[in-house]
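Enquirer: Below is the sequence, then the predicted model.
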Amino acid sequence: MTTNTLDTLHDVRVLRCAPEGPALDGEGAALDLIGDAMGQDAELVVVPVERVADEFFRLRSGVAGAVVQKFANYRLRLAVVGDISRHVDASDALRDFVYESNQGRQLWFVTGYEDLDEKLRR
């Protein structure tokens, strides 16, 4: 089993989640990640898209809203790293959600770690 790692990128403590592990599929999984992040004093949790449940990308399910709200309540940021194009292509609402999220600081969707590095550099 691969473990999560803590990095510092541009003075931000980042908990980088391993690709293997429980799916980010609701509030319980979010709280587990939040606990890990707080235990390591991280400010940003980075989850590879392989760990994000399909329900998260179906906005009607409410999973994304519940997860993001939990992270906001604990003043932690969340980034999803990887290719989500198949989900975005299937939903105008998701495309808008991703666009709006990427304009803020609470939730980011980035294609790779280089993009994350660039967002944190700004």
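Expert: Okay, I see it.
Enquirer: can we go C-alpha only for contacts and neighbour counts from here?
Expert: Will do.
Enquirer: Share the number of residues neighbouring residue 69, please.
Expert: A count of nearby residues for residue 69, using other C-alpha atoms under 10 Å, gives 16.
Enquirer: and it, what element?
Expert: Residue 69 belongs to helix 63-73 when elements are defined using DSSP states H and E.
Enquirer: so what does the helix or strand immediately after that helix in the chain touch, helix or strand wise?
Expert: Moving toward the C-terminus from helix 63-73, the first helix or strand encountered (DSSP H and E) is strand 77-81. With contacts defined as 3 or more C-alpha pairs under 8 Å, 6 or more residues apart in numbering; DSSP states H and E, the secondary structure elements packing on strand 77-81 are strand 44-48, helix 63-73, strand 107-110.
Enquirer: what about residue 56, helix or strand, and which?
Expert: Using DSSP H and E, residue 56 falls in helix 54-57.
Enquirer: From the chain's centroid, how far away is that helix?
Expert: Distance, stretch centre to chain centre, for helix 54-57: 12 Å (C-alpha atoms, centre = their mean, to the nearest Å).
Enquirer: Included below, for side-by-side comparison, is a second structure:
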Amino acid sequence: MTAEGNSPMTEVLHRFADVPVLVCATEGAPIASEGDATDLIGAAFGHGAHWVAVPAERFGADFFRLRTRLAGAIVQKFATYRVGLAVVGDISHHTAEGTALADFVRESNRGSQLWFVPDVEALRERLDATS
């Protein structure tokens, strides 16, 4: 767990189906670059987490615009370090803008590296089903 001064916890380690998952709070630094992804991966390693669950609100609009390639760069960073990434929350307003993101979400959810889930409970259920 991370706390600085009296600031709220921004990361909490949970175990879902015996998988350590670092669950990030909605409040916290935006994930807007590969460097931000590296910081999250470092936090995951520090907590012994195999997955990181990040609220969708923490990602800037560029993450959801595939033409910027930011999502690909962030996902690749997580894949390189073998840490799963779950984007948690409603992203329907992003997927409604075109088919590319909806296709990306669908394909990602078929894999084992990046999942888009509506809430942390859905992540828990998914990890339960894969263990």
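Expert: Everything's here; your move. Quick caveat, the model's predicted, so the values are computed rather than measured.
Enquirer: Please report the TM-score between the two superposed chains.
Expert: Scored by TM-score structural alignment, normalised by the length of structure 1, the superposition of the two chains gives a TM-score of 0.97; 122 aligned residues with a C-alpha RMSD of 0.7 Å.
Enquirer: thinking again about what came up before, how about the helix holding residue 56 of structure 1, aligned to which bit of structure 2?
Expert: Mapped onto structure 2 using TM-score structural alignment, helix 54-57 of structure 1 spans residues 61-64.
Enquirer: That stretch against structure 1, how far on average?
Expert: Taken over the aligned residues, the distance from stretch 61-64 of structure 2 to structure 1 averages 0.5 Å (mean C-alpha distance after the TM-score superposition for structure 1).
Enquirer: Against residue 121 of structure 2, how distant is the nearest residue to residue 57 of structure 2 once chain neighbours are set aside?
Expert: Using C-alpha to C-alpha, 6 or more residues apart in numbering and skipping residues adjacent in sequence, the residue nearest residue 57 of structure 2 is residue 26, 6.7 Å away. Separation of residue 26 of structure 2 from residue 121 of structure 2 (C-alpha to C-alpha, to the nearest Å): 15 Å.
Enquirer: Same question for residue 89 of structure 2.
Expert: 11 Å.
Enquirer: Check residue 130 of structure 2 too.
Expert: 14 Å.
Enquirer: Looking only at neighbour counts, state which of the two leads.
Expert: Using other C-alpha under 10 Å, the more surrounded residue of residue 130 of structure 2 and residue 121 is residue 121, with 12 against 8.
Enquirer: residue in structure 1 matching the more buried one?
Expert: Aligned partner of residue 121 of structure 2 by TM-score structural alignment: residue 114.
Enquirer: Assign its match to helix, strand or coil.
Expert: Under DSSP: H, G, I helix; E, B strand; the rest coil, residue 114 of structure 1 falls in the helix class.
Enquirer: quick revisit: mind listing what's buried in the helix holding residue 69 of structure 1?
Expert: 63, 64, 66, 67, 68, 69, 70, 71 (16 or more other C-alpha atoms under 10 Å).
Enquirer: That one vs structure 2, average offset?
Expert: Looks like 0.3 Å for helix 63-73 of structure 1 (mean C-alpha distance after the TM-score superposition for structure 1).
Enquirer: Would you mind getting the angle between that helix and strand 77-81?
Expert: Angle, helix 63-73 of structure 1 to strand 77-81, by axes from the mean of the first three to the mean of the last three C-alpha atoms, to 10 degrees: 140 degrees.
Enquirer: packing partners for helix 63-73 of structure 1?
Expert: Helix 63-73 of structure 1 sits against helix 27-39, helix 54-57, strand 77-81, with contacts defined as 3+ C-alpha pairs under 8 Å, 6+ apart.
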